[in-house]
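Chemist: sequence and predicted structure are below.
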Amino acid sequence: MGNNTATAAAVDLGRGLRLKSPVLLASGTVSYGEELSRLTDLSKIGGIVTKAISLEPRAGNPPQRIAETPSGMINAIGLANVGIERFISEKLPFLRTLGTSVVVNIAGRSIDEYAEVVSRLDALEGLDGYEINLSCPNVKGECMIMGVSPDATREIVTELRTVTKRHLMVKLTPNVTSISAIALAAESAGADSVSLINTLVGMAIDWKNRRPLLRNVTGGLSGPAIKPVALAKVWEVAGAVSIPIVGMGGIASFDDAMEFLVAGASAVQIGTMNFVEPDIGERVATRMEEFFGAPGAPSMQEFRKSLVTG
């Protein structure tokens, strides 16, 4: 379970998800924490969001499934994961030792699958909440369908709310006409927070050979290139919902993270930059603690959503 030691930058996202720092590491970029723990002190950050877990193991999409793009990367991993059985037996024991909050990203092919995964995890100790992945842009015919419909979002969150009393964070896609409508649907159904944005749909081409760089053709664009879009979506959703927002998308520095807080996020997730600077989460968390702990500094509550637009 997370270490809830009081700090100047601590944030309470509700329903038991109390973070010592607003800095989380994003799903899909830290696996289940083991590799990264050799390169940085994960107990210094607010928490990690695990790689997606589904009911059955998944191999994901065939390679090539990652390509570098200007100021970012594009991936079509396809939710490859060990499945719930191996997660419980092989990954959860280590996660319990981290001294930080653990949020499990959940994926599925149907509402029943989501509910079964959450139900099985809910009986176990050592977890602080779930991030419900309704917005993966590189898995055909699954979570992306649910994540672009307010009605489907409301239906799945309503069902999951009956299954667990733990924190439910719903991950939103920017690949919709109105992200606020999806966020409001999640809130009305009982979500405790929303996280945004997931990756943007994109593609990369080897023009000389007239071939896509990804076997899947399209994938999810992440990294610094998408930060302006992410900030705009966080600001939009902050004006529509009252539940906490966890902002993500292109965060590569302390300054980037602070921009998301000003726009309305209560916490942030760092993703792609973990591949470049494995200790970035620890360094950003340390800077945040220094900032909010300094004499005369604003509180987190005062600082959040303090954008002046007039």
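Modeler: Cool, got the structure. Residues are numbered from 1 along each chain as shown.

Chemist: alpha carbons only for contacts and neighbour counts from here, please
Modeler: OK.

Chemist: need the contact list for M73.
Modeler: Contacts for M73 were tallied using CA atoms under 8 Å, 6 or more residues apart in numbering; they are 66-67, 221-223, 272.

Chemist: the helices in the stretch 51-200 of the chain, which residues?
Modeler: 83-86, 92-95, 111-122, 143-147, 150-163, 179-188 (DSSP state H, counting those that start in this stretch).

Chemist: got these as JSON lines, with distance to E259 columns?
Modeler: Shown next, in JSON lines, are the helices of the stretch 51-200 of the chain (distance: least, CA to CA, whole Å):
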{"stretch": "helix 83-86", "distance to E259": "36"}
{"stretch": "helix 92-95", "distance to E259": "30"}
{"stretch": "helix 111-122", "distance to E259": "33"}
{"stretch": "helix 143-147", "distance to E259": "26"}
{"stretch": "helix 150-163", "distance to E259": "28"}
{"stretch": "helix 179-188", "distance to E259": "19"}
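
Chemist: second structure for comparison follows:
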Amino acid sequence: MAGLAVRVAGLTLRHPVMNASGILGSHPEGVKLLVDAGVSAVVTKSFTVEPREGYPTPIAVPLPYGLLNAVGLSNPGIDGISVVVEEARRAGLPVVVSIAGSSEDEFSRLASAAEEAGADAIEVNLSCPHAKGMGREIGIEPRLVYSVVSATASVTRIPVIAKLGYVDRLVEAVGKALEAGARAVTLINTLPAMMIDVYAMKPVLGNLVGGLSGPAIHPVAVRAIYEVYREYRIDIIGAGGVEDWRTAAELVLAGARAVQVGTALVTRGLRVIGEIVQGLERYMEEVGVESIEELVGAAHRD
């Protein structure tokens, strides 16, 4: 597996496949499942300062082309960070703590708590599509992206990763995140979406609006990563519809140095991590490269 080793945002990973935030990363039991699944790093669920119960059910609806969900950033709050980090570090894996807030002060407090708990990096959630006052409402405005990332990076020495969704001014927003001190970006988050029951004649989700993930958003993720890598040649963690080695390879060729798997862990099960890793190994043999680093951004070459 030596040929799959990568460095991203200052982290050394034995292979490029990790979980996406929101999947099994809020409690020790979930972390254990991720470790057993073979992820190269554990990405926690987004933690907020105060505990959040989340939205009323239903919170997730499976679709033929992905998943529609509105969980509501449910998490145990800032005091739950240390327990999750401890479990991941016990397994010897890098741990990336995802944080979400509604003010610079909240992001700063969460970042400090994550570093104190022993996190290896922080992923700043600037793209949740269904939590009012958090996430996407910040990520769509480059000025706010700068303010939040700057506030986060100023209080911690560990790498800060900005997670952004696909927005009209994405390239500009990424630039502001880099100016503010981000070491890498995660692209992309779920897209705002809704489903209506034609017989009940009302939205299906308890929160009405949710985030669309899975295969339906994969081409959007490919484009976002391609555009950002073309502009900045930075460390990118790709997310969005990674279902198998081929979709993972697409994001790498577009410019991602690592990938996150979310919906596929729900729809295909934990085995999907190992399947993607093995598939990438075979793909590297087929195309004749010894290190996956050689494939990062290869789609940009003449």
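Modeler: Yep, that arrived. Not measured: the values here are computed from a predicted model.

Chemist: quick revisit: can you lay out the helices of the stretch 51-200 of the first structure as a markdown table showing distance to L42 of the first structure and mean neighbour count?
Modeler: Below are these laid out as a markdown table (distance: least, CA to CA, whole Å; neighbours: other CA atoms under 10 Å):
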| stretch | distance to L42 of the first structure | mean neighbour count |
| --- | --- | --- |
| helix 83-86 | 22 | 17 |
| helix 92-95 | 10 | 16 |
| helix 111-122 | 22 | 18 |
| helix 143-147 | 29 | 22 |
| helix 150-163 | 29 | 18 |
| helix 179-188 | 29 | 23 |
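
Chemist: which residue is the nearest non-sequential neighbour of the counterpart of A9 of the second structure in the first structure?
Modeler: By TM-score structural alignment, A9 of the second structure lines up with G14 in the first structure. Excluding its sequence neighbours, the residue lying closest to G14 of the first structure (CA to CA, 6 or more residues apart in numbering) is D192, at 6.5 Å.

Chemist: give me the contacts around whatever helix or strand Y283 of the second structure lives in.
Modeler: Per DSSP states H and E: Y283 of the second structure is located in helix 272-287. Residues outside helix 272-287 of the second structure that contact it (CA under 8 Å, 6+ apart) are 1, 3-4, 15, 17-18, 37-39, 243-246, 248-249, 261, 264-265, 290-292.

Chemist: mind doing that once more with 10 Å?
Modeler: Applying CA atoms under 10 Å, 6 or more residues apart in numbering, the contact partners of helix 272-287 of the second structure are 1-4, 15-19, 34, 36-40, 242-249, 260-261, 264-266, 288-292, 294-295.

Chemist: stretch 206-219 of the first structure aligns to what range in the second structure?
Modeler: Using TM-score structural alignment, stretch 206-219 of the first structure corresponds to residues 197-210 of the second structure.

Chemist: identify each buried residue in that stretch, please.
Modeler: Judged by neighbour count using 16 or more other CA atoms under 10 Å, the buried positions of stretch 197-210 of the second structure are 204-210.

Chemist: tell me the residue in the second structure aligned with the residue nearest to G14 of the first structure.
Modeler: Match for D192 of the first structure (TM-score structural alignment): R183.

Chemist: need the contact list for its match.
Modeler: 8-10, 121, 153, 158-162, 177, 234-236.

Chemist: nearest to L73 of the second structure, of those?
Modeler: In terms of CA to CA, no member of the contacts of R183 of the second structure lies closer to L73 of the second structure than A162, at 17.1 Å.

Chemist: the aligned partner of the closest one in the first structure - how many residues pack around it?
Modeler: Per TM-score structural alignment, the equivalent position to A162 of the second structure in the first structure is V170. By other CA atoms under 10 Å, the residues close to V170 of the first structure number 29.

Chemist: roughly how far does V170 of the first structure sit from V268 of the first structure?
Modeler: 14 Å (CA to CA, to the nearest Å).

Chemist: where do the contact lists of the two overlap?
Modeler: Common neighbours of V170 of the first structure and V268 (CA under 10 Å, 6+ apart) are 195-196, 245-246.

Chemist: for stretch 74-88 of the first structure, buried residues please.
Modeler: The neighbour-count check on stretch 74-88 of the first structure (16+ other CA under 10 Å) flags 74-85, 87 as buried.

Chemist: reformat those residues as TSV; add distance to Y114 of the first structure.
Modeler: Below are the buried residues of stretch 74-88 of the first structure laid out as TSV (distance: CA to CA, whole Å):
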residue	distance to Y114 of the first structure
I74	26
N75	23
A76	21
I77	20
G78	17
L79	14
A80	16
N81	15
V82	16
G83	12
I84	11
E85	15
F87	15
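
Chemist: now, which of those residues sits nearest R120 of the first structure?
Modeler: Taking CA to CA as the measure, R120 of the first structure lies nearest I84 of these, at 8.5 Å.

Chemist: and A238 of the first structure, what's its match in the second structure?
Modeler: Per TM-score structural alignment, A238 of the first structure is aligned with Y229.

Chemist: could I get the contacting residues of its match?
Modeler: By CA under 10 Å, 6+ apart, the neighbours of Y229 of the second structure are 171, 223, 235-236, 254-256, 296-297, 300.

Chemist: my read: R89 of the second structure touches V43, true?
Modeler: No - counting by CA atoms under 10 Å, R89 of the second structure does not reach V43; the two are 11.9 Å apart.

Chemist: residue in the second structure matching E142 of the first structure?
Modeler: Structural alignment (TM-score structural alignment) places E142 of the first structure against M134 in the second structure.

Chemist: quick one: the match of A162 of the second structure and S180 of the first structure, what's the gap?
Modeler: 13 Å.

Chemist: buried among the contacts of R183 of the second structure? Make that a PyMOL selection.
Modeler: To isolate the buried ones among the contacts of R183 of the second structure in PyMOL, judged by 16+ other CA under 10 Å, type:
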select buried, resi 8+9+121+153+158+159+160+161+162+177+234+235+236
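
Chemist: counterpart of A52 of the first structure in the second structure?
Modeler: Aligned partner of A52 of the first structure by TM-score structural alignment: S46.

Chemist: the closest residue to I48 of the first structure other than its chain neighbours: what's it in contact with?
Modeler: Closest residue to I48 of the first structure apart from its sequence neighbours, by CA to CA, 6+ apart: L25 at 4.8 Å. Shown in contact with L25 of the first structure (CA under 10 Å, 6+ apart): 33, 42, 45-50, 103, 248, 268-274, 280-282.

Chemist: understood, closing this out.
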